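In: I'll drop the sequence and a predicted model, then ask my questions.
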Amino acid sequence: MAWLLLVGAIAAEVTGTIALRFSDGFTRALPTVVALAGYAVAFWLLAQVLSRGMNIGVAYGVWAALGVSLVAVIGAVFLGDSLTWIQAGGIALVIAGVLALELGAAH
């Protein structure tokens, strides 16, 4: 159940971050509300994950790494942001680091 909540936290954070891009510095109401709600839901879900006993290093590492990776890919694919091979390699390294953190955690 904790992993499902973590996936929800990641989705909410990614939604909030993409909405932040469209908020135009918090001058557009709907994207601003979506951004703030996305972040609020993300932190609430992350808190629920931690209250269920997941290690904070693993939870935050997975949340941050997948969030950053998804935002970068969404930005490149849908929003016209650049994504160089070096940046793509960096994303792969971030994900590899989180996998190492998870695999090294005591179960």
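Out: Received it, and whenever you're ready, just let me know what you need.
In: Could you use CA atoms for every contact and neighbour count after this?
Out: Noted.
In: The chain: helices as residue ranges?
Out: 2-22, 29-51, 56-78, 85-104 (DSSP state H).
In: Quick check: which of those helices is buried the most?
Out: Most buried of the helices of the chain, by mean neighbour count (mean count of other Cα atoms under 10 Å): helix 2-22, with a mean of 20.
In: Included below, for side-by-side comparison, is a second structure:
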Amino acid sequence: MVWILLGTAILCEVAATMSLRLVDGFTRAGPVGMVVAGYATSFVLLAEVIRYGLPLAVVYTLWAGAGVVLIALFSAAFLGEGLTPAQIVGVLLVLVGAGIIKLAS
């Protein structure tokens, strides 16, 4: 259950971040609502995951790391923001770092 909550928190954060492209200077109510709702839901779920007993360092690392990786991939795939070879290496390093922290906990 805790991993489902964490996964959902990650997806909510990614959806909110992707919605930032649509807010147009925070003048469009729908996308602004998506950003606020996505981040709020993500933080509520993160609090629940921590309440279940997962260490904060592990939770935050997985949440932030997965968010960075997914945003980079989705931005490249859906928004036409290409990834340079150096950026791809950076994304891979984020994945490796998050994996090490999870394995070490």
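Out: Structure's in. What do you need? Quick caveat, the model's predicted, so the values are computed rather than measured.
In: Give me the TM-score for these two chains.
Out: After superposition, the two chains reach a TM-score of 0.97 (TM-score structural alignment, normalised by the length of structure 2), with 105 aligned residues with a Cα RMSD of 0.7 Å.
In: correct me, but Gly16 of structure 1 touches Ala35?
Out: Yes - the pair Gly16 of structure 1 / Ala35 is scored as a contact, 3.8 Å apart, by Cα atoms under 8 Å.
In: Which position in structure 1 pairs with Ile10 of structure 2?
Out: Taking TM-score structural alignment, the alignment pairs Ile10 of structure 2 with Ile10 from structure 1.
In: got a list of what the residue minimising distance to the centre of structure 1 touches?
Out: Note on structure 1: the residue nearest the mean C-alpha position is Gly67, at 2.1 Å, using Cα atoms, centre = their mean. For Gly67 of structure 1, the contacting residues are Ile10, Ala11, Glu13, Val14, by Cα atoms under 8 Å, 6 or more residues apart in numbering.
In: same thing with Phe26 of structure 1?
Out: Applying Cα under 8 Å, 6+ apart, the residues contacting Phe26 of structure 1 are Leu20, Thr32.
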